[in-house]
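# I'll drop the sequence and a predicted model, then ask my questions.
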Amino acid sequence: MGKTIRDESTASAYWAAVNTFCPLSDIHVIADAPVGCYNLVGVAVMDYTDAIPYLENFTPTSLTEKEIASSGTTEVVRDTIEKLRGNGRQLILVSSAESEMIGSDHEHMLQMHFPEVRFFPSDSLGENEWQGRDRALLWLHSQFDDAKPAIIEPGTVSIIGPTYGCFNSPSDLAELKRLIAGTGGRLQHVFPFESSLRDISDLKNSDVIIVMYREFGLALAEALQRPVLYAPMGLDDTATFIMELGRHIQKEQQAAAFLLEEKRTILRPLWDLWRGPQAEWFPTVRFGVAAARTYAEGLERFLGREMGMQCMFSLDSAVADNTSLRQEIAANQPQFFFGRIIDKIYLAELDAKTRFIPAGFPGPIVRRALGTPFMGHSGAVYILQEIINALYDMLFNFLPINRVAASGEAPAPEIPWSPEAGELLDRIVAKAPFISQISLGRELRKKAEALAAKQGKETVTPDIIQLLH
C-alpha cells in the first residue's frame, strides 16, 4: 500500500495554473471544471484568506454528471469559448482533475475550430502547486515569447514568481522592490503579478532576473539565459544579494553605499535589540518551521545560524511527513512554531505551550499590508520584533497576579507531594519551551493539588499527574 498522507499541505497543479495565469491582465482563463469549482478560488476558500482576490477573468465550463459520465466535455467547452470570444483577452483553457480523469484533451478541437485559444493540461492529479506553477510559467514563455534575440537593457531587473495564493507576497515583494531600487536597479517587470502577455517577450532583455521563491520560477529564469539571483532572507543573505546585484548591473559603489546606509537605518532596531537584555533569551529559544521551502530555509538560516536560536526542525511543507511532525511536537515542544493552520491544530490537540506564528498557507491569515515582510533586512527586523514581543507577552504569565476567586470558592489547599510525583512533574515541565516552564510548572502544581484534595488524598502522587497530562 502507498503511504497515507495526513493533512495535505499543498494545492494541486490545477489551482497552480489558475493562480499563475489569472494575474496577467490580458488573459481570460477557462477552466474545464465542475459546477462550483470557480467559487473556491474566486472567494479564496482554498487558503481561507484574502491572498486570492476575486477573479473576474476566470470562467468554468461548469461540468455536470452528464458530461463527466457520458457525453464528455467538448460541447460545453465550445459553448463557453463562443461566449467569451471577442472580449479582447487571450483565452487559455485549463484542464481540471475531473476533466483529466475522463480523458478530455482539447488540442485537436481547438486547432480545428478555435486556433487562437491555447490549451494547458494542468496535470492536476500528478503535480502539486509548486510544480504546477513552475511548469505554467515556462509554458507561458514557450507559447508567447517572440523568439527574437535578446537586446539587453543595462541596469534592468525583472522579478519572477509572485502569483496569487503565495504567503505574504505583497509585503515581501515590496521589500524586494526596495532593495532593487536602493542598489541602483531599474525594475522592468514583476511576472506575472504586475504583467501582461506583451511583457513575456521583454523578460529576456532584462539585465538580471530575480526568482522570488525557491519553490518555483527557476525553470523560466534559466530559459531566459540571464544572470539569476534569489530573493534573500536574513542578514548575510541580504547583504550578499545587494552586492551581487550591484556587480551584475555595474553599480557596485552604489550597492556598497546602500548596504552601509541599511545598517545605519533599517537594521538599527536589530542592533538595539541585540544589545538589550532580551538578547540573553536568544540562545534559550527553541523554534520549529513547517512552511514552503523559501521560508523554511530562510527562517532556519536567520534565526538559527545568525541569531543563535535553537532550530529543532525546519521542514519544507511540500514534502513534510505531517504524522511525524505531530509526533515531534508531542515529544519536544518548540517555543515558537512558524507554520500553517494544520500545525496550529496539532498544537491545540496537544495543548502545547508553543507560540504559533503564521508562515504559510493554508491558513486563516490576512497578509495584504506591506509592513509584514519576512524577506530582506526589513523582514529580519519584523521577525525578530515579533519574537521579542511574544517573549514579553509570555513573561506576563509570571506576574504574581491576585485573581479574584469565584463567589464561595474555598482557597486551594496545600498538599504535600511524593518524591515520585515531583520527579514526574519535573520531567513534564522540562519538555516545555524554556521560558514557559515556570508558568507550566506552577499551573500543573495547582491543578494536581486541587485534584488530590477533591479525591480526598493527603499526598499528590504520580497517578494524579498522569490524569492531568
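Happy to help now that I have it.

# can we go C-alpha only for contacts and neighbour counts from here?
OK.

# Please name the nearest non-neighbouring residue to A330.
Excluding its sequence neighbours, the residue lying closest to A330 (CA to CA, 6 or more residues apart in numbering) is L350, at 6.6 Å.

# same thing with V285?
Spatial nearest neighbour of V285, chain neighbours left out: M309 (5.4 Å); criterion: CA to CA, 6+ apart.

# where's the residue nearest the centre of the chain relative to E116, distance?
Nearest to the mean C-alpha position of the chain, counting by CA atoms, centre = their mean, stands G360 at 2.7 Å. Distance, G360 to E116, using CA to CA, to the nearest Å: 37 Å.

# Same question for M212.
Between M212 and E116 the distance is 31 Å, computed by CA to CA.

# do you know how far the nearest residue to N205 once chain neighbours are set aside is from N397?
Residue nearest to N205 in three dimensions, not counting chain neighbours: I152, with 4.3 Å by CA to CA, 6+ apart. From I152 over to N397 the distance is 59 Å, taken as CA to CA.

# Check W271 too.
For W271 relative to N397 (CA to CA), the value is 27 Å.

# Neighbours of E414, how many?
E414: 12 surrounding residues under other CA atoms under 10 Å.

# Can you tell me the closest non-neighbouring residue to it?
In space, E414 is closest to E449, 6.8 Å off (CA to CA, 6+ apart).

# That neighbour is in what secondary structure piece?
helix 437-454 (DSSP states H and E).

# List the buried residues in that helix.
437-441, 444-445, 448-453 (16 or more other CA atoms under 10 Å).

# centre of the chain versus it, how much separation?
Relative to its chain's centre, helix 437-454 lies at 38 Å (CA atoms, centre = their mean, to the nearest Å).

# do stretch 237-257 as well
Computed by CA atoms, centre = their mean, the chain-centroid distance of stretch 237-257 equals 27 Å.

# for comparison:
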Amino acid sequence: MTKTIRDESTASAYWGAVNTFCALQDVHVIADAPVGCYNLVGAAVMDYTDAIPYLENFTPTSLTEKEIASSGSSESVISVIEKLGDTEKQMILVSSAESEMIGSDHEKMLQHRYPDIRFFASNSLGSNEWQGRDRALAWLYENFDDTKPAEIEPGAVSIIGPSYGCFNSPSDLAELKRLIIGCGASIKHVYPFESNLHDISGLKNSEVIVVMYKEYGKTLADLLGRPVLQAPFGLGETEQFIKNLGSLTGNQAQAKAFFIEEKHTTLQPLWDLWRGPQSEWFPTIRFGVAADRTYAEGLAKFLGKEMGMQCLFSHDSAETDNNELREELSTTQPQFMFGRIVDKIYLAELDAKTRFIPAGFPGPIVRRALGTPFMGHSGAVYIIQEIVNALYDTLFTFLPITKKSMDDSLPARKILWTKEANALLKTIVAKAPFISQISFGRELKKKAETLATKQGKDTVTPDLLQMLK
C-alpha cells in the first residue's frame, strides 16, 4: 500500500542545486523547468523563508505542455541561451523533475553547440535537497578545479556549506568565523556563499576545512584531502573545536587563551543563568525538536545532555514521519517545541500550551540578523536566553487577572466532582508542559464546571471532561 507523505518539509535536489549554484557570484543558472515552477525557487519560497532577494542570476526555460508532451525542451534551452547572449558569468543548466520525466539530457547538445556551458542533472526525482547540495558541491570541484597541486597556506581555514535556503545561516556563519579568528586562524573562503566559482580551486590550499552542516558538504571536503572539522553545537563540541583548530593550525597557545577568555566573556551570561534561581527550572523542562539534522542533533545534545533538560524527541525533518510526529505531540506535549511551521500548525490544532521556537524551514521566519546564532558559544547563550525569557512569559499567565465574561452572569453554585472525573483531570493535566500544569488544570476545571452549570448539572463527570478535550 502506498504511504502518504504528510506536510513534506524537505525540497527536491533541484532546489538544493539551484540554491547552491546561485550563491556563487559569477554563475548564471538556467533552469530547465516549467512555467511557474521556477518561481518557487527563484522568488516566493526564499522570500517567505529567509528574506532572500529575487535571484538575478537565474533564468528558466519556462516549459509548456507542448515541450513536455511532444517536442522536448532542447529548443527552449537553446532559445534562452541565445537570449542571454555573451556573459562573463559561467552558465550552468540544471534539470528539474519535469524535464527529467521527459528524458531531457542536454549534455551532448551543449558539448556540440555551447561547449562552455555545463549541464547538471539534479536527479530531482530521486534525491532530496541536501543530497542535491552535496552532489552539486562535489560536481563543482570535479568540473572547475584547476587540478594543480595543493599549496598549503599556514593558518588558512575555509568553510563549506553556507548557501541560500539554510536556516539561520548568516548568524551561525558569523559565530563560526568568530571562533576561527579567535583561535588565531584566518578565513580563506566561505564556499559557495561569499565566493566565486573558481575559488573552489583554492579550497585545497587551506590548512583546515570546516564543514558547517552535517547534511551536506562532507563529500567535497573529503575530495580536498585536507583535515576536516565539523561546526560545533553546544559547550563540549565548541571546546573541542577550539582545541582541534588550534592544534591543526599550530596555534595551540592562542586557542587555549581564547577559550579561557570565552569563559569570562561570551559564556558569562550562561554561568549567571545556571547559578541563578532560573536553573531550578531546567530539569523540569521537556522539549522536542523537528529540524534539519544539524539542529535536531545539536539541540538534543546541548539542551538534553549538557543542560539537563528532558528531550522527549529529536527528529531529522528529512526523515521523520510527520503523521507519527503529529500523533506524538497529541499524546506528549513538550514545554518547548523547536521546529518548522508544520509543527506550529500541529500544536495549534491541539490547542497546546507548548512554546514554539522556530528552528527550521519551511516557515514564515526571517533569520538574517547576526545576533541569533544556534551554534558555538554564542549560540548556547542565545538559546538559553530565549528559553528563560519564555519561562518568565509563561509565569505571567499565573497572575490572578480577573476577566469579565458572559459566564460571570451564571449563578454561583457548588459543583461536585466524581472520583473518575478527578482521575481523568489529573491524567489530562499531566500531559501538559510541567511549568504550565497548574494554570492549565485550573483553566480546564473552570471550563468543566461552567459547562456543568450550563447543562443544569451539579456534578462534573468524565463525559463532560471528554467534551472539552
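Structure's in. What do you need? From a predicted model like this one, the values you see are computed outputs, not experimental measurements.

# after the top helix by length along the second structure, next one along is what?
In the second structure, with assignment by DSSP state H, the single longest helix is helix 376-396. Along the chain past helix 376-396 of the second structure, the next helix or strand (assigned with DSSP H and E) turns out to be strand 416-417.

# Comparing that next one with the first structure, how large is the average distance?
Averaged over the aligned pairs, strand 416-417 of the second structure sits 1.4 Å from the first structure after superposition, using mean CA distance after the TM-score superposition for the first structure.

# Name the surrounding residues that touch that strand.
For strand 416-417 of the second structure, contacts defined as CA atoms under 8 Å, 6 or more residues apart in numbering pick out D458, T459, V460, T461.

# Can you tell me the residue that sits opposite the third one in the first structure?
This points to V460 of the second structure. Here V460 of the second structure is matched to V460 in the first structure, going by TM-score structural alignment.

# what about that match, neighbour count?
Using other CA under 10 Å, the number of residues around V460 of the first structure comes to 23.

# So it is in contact with K447, correct?
No - contact criterion CA atoms under 8 Å: V460 of the first structure and K447 do not qualify, at 10.4 Å.

# that older thread, name the residue in M212 and E116 of the first structure with the higher neighbour count.
Using other CA under 10 Å, the more surrounded residue of M212 of the first structure and E116 is M212, with 24 against 12.

# Look up the closest residue to the more buried one, ignoring the ones flanking it.
For M212 of the first structure, the spatially nearest residue (CA to CA, 6+ apart) is A231, at 4.8 Å.

# what residues does whatever helix or strand V429 of the first structure lives in touch?
Following DSSP H and E, one finds V429 of the first structure within helix 419-430. If you take CA under 8 Å, 6+ apart as the criterion, helix 419-430 of the first structure is touched by Q437, L440, G441, L444, V460, T461, P462, I465.

# could you dump the residues you listed to JSON lines with distance to I387 of the first structure?
What follows is the contacts of helix 419-430 of the first structure, written out as JSON lines (distance: CA to CA, whole Å):
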{"residue": "Q437", "distance to I387 of the first structure": "17"}
{"residue": "L440", "distance to I387 of the first structure": "20"}
{"residue": "G441", "distance to I387 of the first structure": "22"}
{"residue": "L444", "distance to I387 of the first structure": "25"}
{"residue": "V460", "distance to I387 of the first structure": "36"}
{"residue": "T461", "distance to I387 of the first structure": "37"}
{"residue": "P462", "distance to I387 of the first structure": "35"}
{"residue": "I465", "distance to I387 of the first structure": "31"}
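
# one step back: would you check the span in the second structure matched by the helix holding V429 of the first structure?
The aligned range for helix 419-430 of the first structure is 419-430, by TM-score structural alignment.

# what about stretch 410-419 of the second structure, how long is it end to end?
End-to-end span of stretch 410-419 of the second structure (CA to CA): 25 Å.

# Sorry, slip of the keys, the one I care about is stretch 216-235 of the first structure.
Start and end residues of stretch 216-235 of the first structure are separated by 23 Å (CA to CA).

# Report the buried residues of that stretch.
By 16+ other CA under 10 Å, the buried positions in stretch 216-235 of the first structure come out as 216-218, 220-221, 224, 226, 228-235.

# quick one: it to chain centroid distance?
Mean-position distance between stretch 216-235 of the first structure and its chain equals 18 Å (CA atoms, centre = their mean).

# Report how many residues lie close to I5 of the first structure.
I5 of the first structure: 11 surrounding residues under other CA under 10 Å.

# How about the contacts made by it?
By CA under 8 Å, 6+ apart, the residues touching I5 of the first structure are D321, N322.

# Reduced to three states, what does it come out as?
Judged by DSSP: H, G, I helix; E, B strand; the rest coil, the three-state class of I5 of the first structure is coil.

# If you count contacts, what does the helix holding E449 of the first structure end up packed against?
Helix 437-454 of the first structure is packed against helix 419-430, helix 462-468, with contacts defined by 3 or more CA pairs under 8 Å, 6 or more residues apart in numbering; DSSP states H and E.

# Much appreciated, bye for now.
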